[in-house]
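**Student:** sequence first, predicted model second:
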Amino acid sequence: MFIKKYFEAFELNDTRTTKGRTITETDIVIHAGQSGDFFPHHMDEEWCKTQPFKKRIAHGTLIFTVAIGLTADMVNEVAMTYGYERLRFIKPVFINDTISVTITIKDKRDHKKPEYGLVTELVECFNQHKELVMVCEHILLVHKNSFS
């Protein structure tokens, strides 16, 4: 879906929630191959049994990637990603956990170029037990309607 949501249309504290997505062993194996991260925390079930979580955990970068992908349900033709800040992995995600994301508009401010504004989204990723597993801030560079 394509939309045009200008800077002025973003409202502080507006919230949306994504659908869920189950993290599979295949996700972990493919991500290990793509990233080169074959640490035993992700790949070695037997070794993990000797560790505090007792089972394999998904890569943090995998959870970040899937979580952000879940938020990409539409294309805003007048906005683009400016960056991410304050990324934290709060709890581990395991094989067969289902994650979903809540996005809240946290801040709006002017950009140095007057035709743009910056919108900060709080991105909170939860597992199926409603436990926070990852959090970050997504910053959008958004065109102002008054300059279109």
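**Tutor:** Sure, I can see it. Residues are numbered from 1 along each chain as shown.

**Student:** going forward, measure contacts and count neighbours with C-alpha atoms only.
**Tutor:** Fine.

**Student:** what about the nearest residue to Asp107 once chain neighbours are set aside, how many neighbours?
**Tutor:** Leaving aside its chain neighbours, Asp107 sits nearest to Thr120 (5.0 Å; criterion: Cα to Cα, 6 or more residues apart in numbering). Using other Cα atoms under 10 Å, Thr120 is surrounded by 23 other residues.

**Student:** ok, Thr120 to Leu140 distance?
**Tutor:** The gap separating Thr120 from Leu140 is 6 Å, by Cα to Cα, to the nearest Å.

**Student:** please compare the first structure with the one that follows:
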Amino acid sequence: MTIMEMFELGTARRSRGRTVTEADIVLHAGQSGDFYPHHMDAEFAKTLPGGQRIAHGTLILSIAVGLLAGEVDENAVSYGYDRVRFVKPVHIGDTITSRSAITATRPYPKRPDEFGIVEETVEVRNQRGEIVLAFVHCYLVSTHSKERQQ
């Protein structure tokens, strides 16, 4: 079975919403060491176009991936993220959802008989329906799963 036969292009998923909190931002700053004033200084943030603190892009990326992680495919592992774009700022109190669709499949060049790459294009939207983050999540997928061949 080829990787193209295992994953149907266009297969889509949508997550539930998740509201970004001040605690999320503070914890992420502590974990990442990124205490940039755009994220941490409420007075400085008043001078920004949105007038308030902005959540770290890497925090929103982490939340977005987690929102779609409900279904575990034991034959796939995250291979990385391509074309990550932080399109609009996310603020404390914004609620985000993740939407994804399989947009490409291909053999894994190093071991094409055993593995393939699946690309899932993800858009993250806020409560107003605006895209705040876009990226491609790449998965390394085994083509020799007993479950998949049945």
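**Tutor:** Happy to help now that I have it. Model, not experiment: these values are computed from the prediction.

**Student:** could you quantify their similarity as a TM-score?
**Tutor:** Once the chains are laid over each other, their TM-score by TM-score structural alignment, normalised by the length of the first structure reads 0.91; 143 aligned residues with a Cα RMSD of 1.6 Å.

**Student:** ok, back up a step: how far away from the center of its chain is the helix or strand where the residue nearest to Asp107 of the first structure lies?
**Tutor:** Here Thr120 of the first structure sits within strand 116-126, counting by DSSP states H and E. In terms of Cα atoms, centre = their mean, to the nearest Å, the centre of strand 116-126 of the first structure is set 10 Å apart from its chain centre.

**Student:** what's the average distance of the next helix or strand after that strand to the second structure?
**Tutor:** Counting by DSSP H and E, the next helix or strand C-terminal to strand 116-126 of the first structure is strand 132-143. With the two structures superposed, strand 132-143 of the first structure lies on average 0.6 Å from its match in the second structure, counting by mean Cα distance after the TM-score superposition for the first structure.

**Student:** all helices for the second structure, in order.
**Tutor:** Applying DSSP state H to the second structure gives helices spanning 3-6, 22-32, 37-40, 42-45, 57-67, 146-149.

**Student:** to Val124 of the second structure, which of these lies closest?
**Tutor:** Val124 of the second structure lies closest to helix 57-67 among those, at 6.7 Å (Cα to Cα).

**Student:** equivalent range in the first structure for that closest one?
**Tutor:** Helix 57-67 of the second structure corresponds to residues 60-70 of the first structure when matched by TM-score structural alignment.

**Student:** again with stretch 26-35 of the second structure
**Tutor:** Counting by TM-score structural alignment, stretch 26-35 of the second structure sits on residues 29-38 of the first structure.

**Student:** what lies in contact with that stretch?
**Tutor:** For stretch 29-38 of the first structure, contacts defined as Cα atoms under 8 Å, 6 or more residues apart in numbering pick out 43, 59, 62.

**Student:** same question for stretch 114-121 of the second structure.
**Tutor:** 3, 7, 100-108, 134-144.

**Student:** give the contact list for the closest residue to Phe126 of the first structure other than its chain neighbours.
**Tutor:** Closest residue to Phe126 of the first structure apart from its sequence neighbours, by Cα to Cα, 6+ apart: Leu132 at 4.5 Å. Each residue near Leu132 of the first structure by Cα under 8 Å, 6+ apart is listed here: 90-91, 124-126.

**Student:** what two of the residues you listed are the furthest from one another?
**Tutor:** Farthest pair in the contacts of Leu132 of the first structure, by Cα to Cα: Lys91 and Glu124, 12.1 Å.

**Student:** alignment lookup: Ile117 of the second structure to the first structure.
**Tutor:** By TM-score structural alignment, Ile117 of the second structure lines up with Leu118 in the first structure.

**Student:** distance of its match from Thr15 of the first structure?
**Tutor:** From Leu118 of the first structure over to Thr15 of the first structure (counting by Cα to Cα), the distance is 17 Å.
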